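Peer 1: Need a 3D model of the following:
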Amino acid sequence: MFTQILETIQNYDTIIIHRHQRPDPDALGSQVGLALLLKEHFPQKTIKVTGCDDPNLTWLAQMNAVSDQEYEGALVIVTDTANSPRIDDERYQKGAYLIKIDHHPADDQYGDLNYVDTTASSTSEIITDFALATGLSLTNEAARLLYAGIVGDTGRFLYPATTSKTLELAAILRNYDFDASLLARMMDTFSLDIAKLQSYVFEHLTIDENGVAYVTLTQELLNKMGLSDLDTGAIVSSPGKIDTVETWAIFVEQPEGYYRVRLRSKSVPINEVAKRHGGGGHLLASGAVSASIEENEAIYQELQKLFEEK
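Peer 2: Reported below is the predicted structural model:
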């Protein structure tokens, strides 16, 4: 498959790389890391990355301006995105050929060529593996981005998806010339306003006798704190630091009135709950969409049932 992907890349003069909405380090790391890898080996090609910039992650990577005309006859690659509705920039459909590279469960087989490895910790791990397997040397900046993606999606090598292969590839990337200590500090740093939001989460978290927890972040609260939905990504893992919490849901009210739901678990898979509510994702880390407070309550009850049956 890696050979087939490389041969496809060689056949196109313009390559536009997408990733999922509301990017995390793995989305940006795999997207921009791949772009830099290809630019190094195919300098004659036009290679761009597209999507909305996350103001909290512009220190890691930023997007290019891409015109509609550039999609004509172009190869489009989408990284780290399980289902097509989550792809950032709907123009991904305008290219001549589409490759999907991902590590999430393959619930949506969009694209002309799909490479999905659910055993990989991250899509950045897959891109690193692709580079090594095809003999494409990495630049220092590509290595920095891919390393950031692996560190981000493994929770600093804490999560179960971290394998010996993950560590081997991360060690190879670590040998490149970039400031890994600075990168770690940047990934672990947030503003005072987000620190206050984290405090709010701890103070208002509801936890039942089985360790099933939830908290709701309203638009009124976020506006009062001068924060947005993008900022809430920094506190998603916070409830898991509590020893009595086994699984948790964070309901983030959107300006349109619906809720973005972030689901996490330490042991019992919760992705089926997410699928029943317009989402999906990993076994222990998923997202969903809720139309109302009543649906929020239904989601919480479904999580409780999982742990009652445990």
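
Peer 1: okay, CA-based contacts and neighbour counts for the rest of this
Peer 2: Will do.

Peer 1: the helices in this structure, which residues?
Peer 2: Taking DSSP state H, the helices of the chain run over residues 2-10, 25-41, 123-134, 140-153, 164-174, 180-187, 192-204, 219-225, 271-275, 293-308.

Peer 1: Format the ones you listed as a markdown table; extra columns: mean neighbour count.
Peer 2: Formatted as a markdown table, the entries for the helices of the chain read as follows, by neighbours: other Cα atoms under 10 Å:
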| stretch | mean neighbour count |
| --- | --- |
| helix 2-10 | 14 |
| helix 25-41 | 25 |
| helix 123-134 | 22 |
| helix 140-153 | 25 |
| helix 164-174 | 16 |
| helix 180-187 | 13 |
| helix 192-204 | 15 |
| helix 219-225 | 14 |
| helix 271-275 | 19 |
| helix 293-308 | 16 |
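
Peer 1: Also this sequence, please, to line up against the first:
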Amino acid sequence: MREEILKKIQQYDRIIIHRHVRPDPDALGSQGGLASIIQASFPEKEVFVVGEEDAGLLFLNKMNEIEDEMYNGSLVIICDTANSPRISDPRYRLGDFVIKIDHHPNEDPYGDLVWVDTTASSTSEMIMDLYLSGADSGLKLNDRGARLLYAGIIGDTGRFLFSNTSMKTHRYTALLLETGFSPSEVHENLYKISEKLVRLNGYVLQHFSIVDDCVGYIHLTSDTLKEFNTSASEASLLVNSFSHVEGLLAWVFFVDEPDQIRVRLRSKGPVVNKVAVKFNGGGHPRASGATVYTEEETQSVLAELRKLCKEYKAK
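Peer 2: All right, here's what the predicted structure looks like:
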């Protein structure tokens, strides 16, 4: 599969790389890291990265603005996106050939060529796999690309604390560090937190609830976000605030947005993407996202999560 992808990259003069909406470090890291590898290896090619931007992650990579016509005859690669509705910028359909590269369960095998590896810690780790498979044939990885892939890996492994961290993850990280970028700069920018978010975190710790002795939840309303002068994206960063509470198996963050309610699901065992797919979402077995639109739907999500944890405890 990697060889087929590399052949397609060599075949096309223009390559446009997408990733999922509401980008996280792995989405931006894999997207930008792949773009950097292609640009360094084939300087004659046109390479673009597209999608909406997150102000808190602009230090990683900025997007390109391109016209629809640029998709004519172009190769499109979509990174770190399980479901086609979550692809940022629907113009990916205008491309000549579409490749999916992802590490989430392949519930929506869109595209003309699909490479999914659910054993990988991150899609950034997969891009490192792709680079290594072509390094002997001339693929190049510079410090900029390595920095982006490193950010993606530490983002999706929780700084190597999550169970998806493997020996391969550490080996690849060591290879990335050899390029000479500053890992401390990446960490400082990824994990810095504003005073207003610290104060909102205090609110979360005071107001979250636990039901069935194992399911945690909180709903951050638009009024609460306004009170603390925070955006939905910023508030969502606090999803693991109370994750270390003893006995907790799974938890959910509901965060109001102007036209919907963002749902962030996390777990220490139960497979929460089973819940996410029922509510316009998806993701990893232990870290998923979804979207609902009413308070009644948030209660339905919570009921499904409680049922899931009850079944998990009964095993």
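
Peer 1: ok so, going back, adding distance to residue 78 of the first structure, write the helices of the first structure out as CSV.
Peer 2: CSV is the format used below for the helices of the first structure (distance: least, Cα to Cα, whole Å):
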stretch, distance to residue 78 of the first structure
helix 2-10, 12
helix 25-41, 8
helix 123-134, 11
helix 140-153, 15
helix 164-174, 21
helix 180-187, 24
helix 192-204, 30
helix 219-225, 31
helix 271-275, 21
helix 293-308, 30
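
Peer 1: can you tell which of the ones you listed is closest to residue 68 of the first structure?
Peer 2: helix 25-41 (18.9 Å; Cα to Cα).

Peer 1: Who are the packing partners of the closest one?
Peer 2: Helix 25-41 of the first structure sits against strand 14-18, strand 46-49, strand 75-79, helix 123-134, helix 140-153, with contacts defined as 3 or more Cα pairs under 8 Å, 6 or more residues apart in numbering; DSSP states H and E.

Peer 1: how big's the offset between it and the second structure?
Peer 2: Averaged over the aligned pairs, helix 25-41 of the first structure sits 0.4 Å from the second structure after superposition, using mean Cα distance after the TM-score superposition for the first structure.

Peer 1: That helix corresponds to what range in the second structure?
Peer 2: Counting by TM-score structural alignment, helix 25-41 of the first structure falls onto residues 25-41 of the second structure.

Peer 1: List the residues that contact the residue in the first structure that residue 97 of the second structure lines up against.
Peer 2: The alignment partner of residue 97 of the second structure in the first structure, by TM-score structural alignment, is residue 97. For residue 97 of the first structure, the contacting residues are 73, 74, 75, 76, 111, 112, by Cα atoms under 8 Å, 6 or more residues apart in numbering.

Peer 1: Going by distance to residue 15 of the first structure, which of these wins?
Peer 2: Using Cα to Cα, the contacts of residue 97 of the first structure come closest to residue 15 of the first structure at residue 75, 4.8 Å.

Peer 1: ok, that closest one - contacts?
Peer 2: Applying Cα under 8 Å, 6+ apart, the residues near residue 75 of the first structure are 9, 12, 14, 15, 16, 95, 96, 97, 98, 99.

Peer 1: Narrow the residues you listed to those that are buried.
Peer 2: 9, 12, 14, 15, 16, 95, 97, 98, 99 (16 or more other Cα atoms under 10 Å).

Peer 1: Look up how far residue 45 of the first structure lies from the first one.
Peer 2: Taking Cα to Cα, to the nearest Å as the measure, residue 9 of the first structure and residue 45 of the first structure are separated by 10 Å.

Peer 1: what touches both of the two?
Peer 2: residue 15.

Peer 1: Run through the residues that contact the residue nearest to residue 119 of the second structure when sequence neighbours are not counted.
Peer 2: In space, and not counting its chain neighbours, residue 119 of the second structure is closest to residue 103: 7.2 Å by Cα to Cα, 6 or more residues apart in numbering. Residues in contact with residue 103 of the second structure (Cα under 8 Å, 6+ apart) are 80, 82, 116, 117, 118, 119, 120, 121, 122, 123, 126.

Peer 1: Distance of the second one relative to residue 57 of the second structure?
Peer 2: Residue 82 of the second structure sits at a distance of 21 Å from residue 57 of the second structure (criterion: Cα to Cα).

Peer 1: Give me the more crowded residue out of those two.
Peer 2: residue 82 (27 against 15; other Cα atoms under 10 Å).

Peer 1: Residue in the first structure paired with the more buried one?
Peer 2: Residue 82 of the second structure maps onto residue 82 in the first structure, by TM-score structural alignment.

Peer 1: Contact partners for the residue nearest to its match when sequence neighbours are not counted?
Peer 2: In space, and not counting its chain neighbours, residue 82 of the first structure is closest to residue 104: 5.6 Å by Cα to Cα, 6+ apart. Counting by Cα under 8 Å, 6+ apart, residue 104 of the first structure touches 80, 81, 82, 116, 117, 118, 281, 282.
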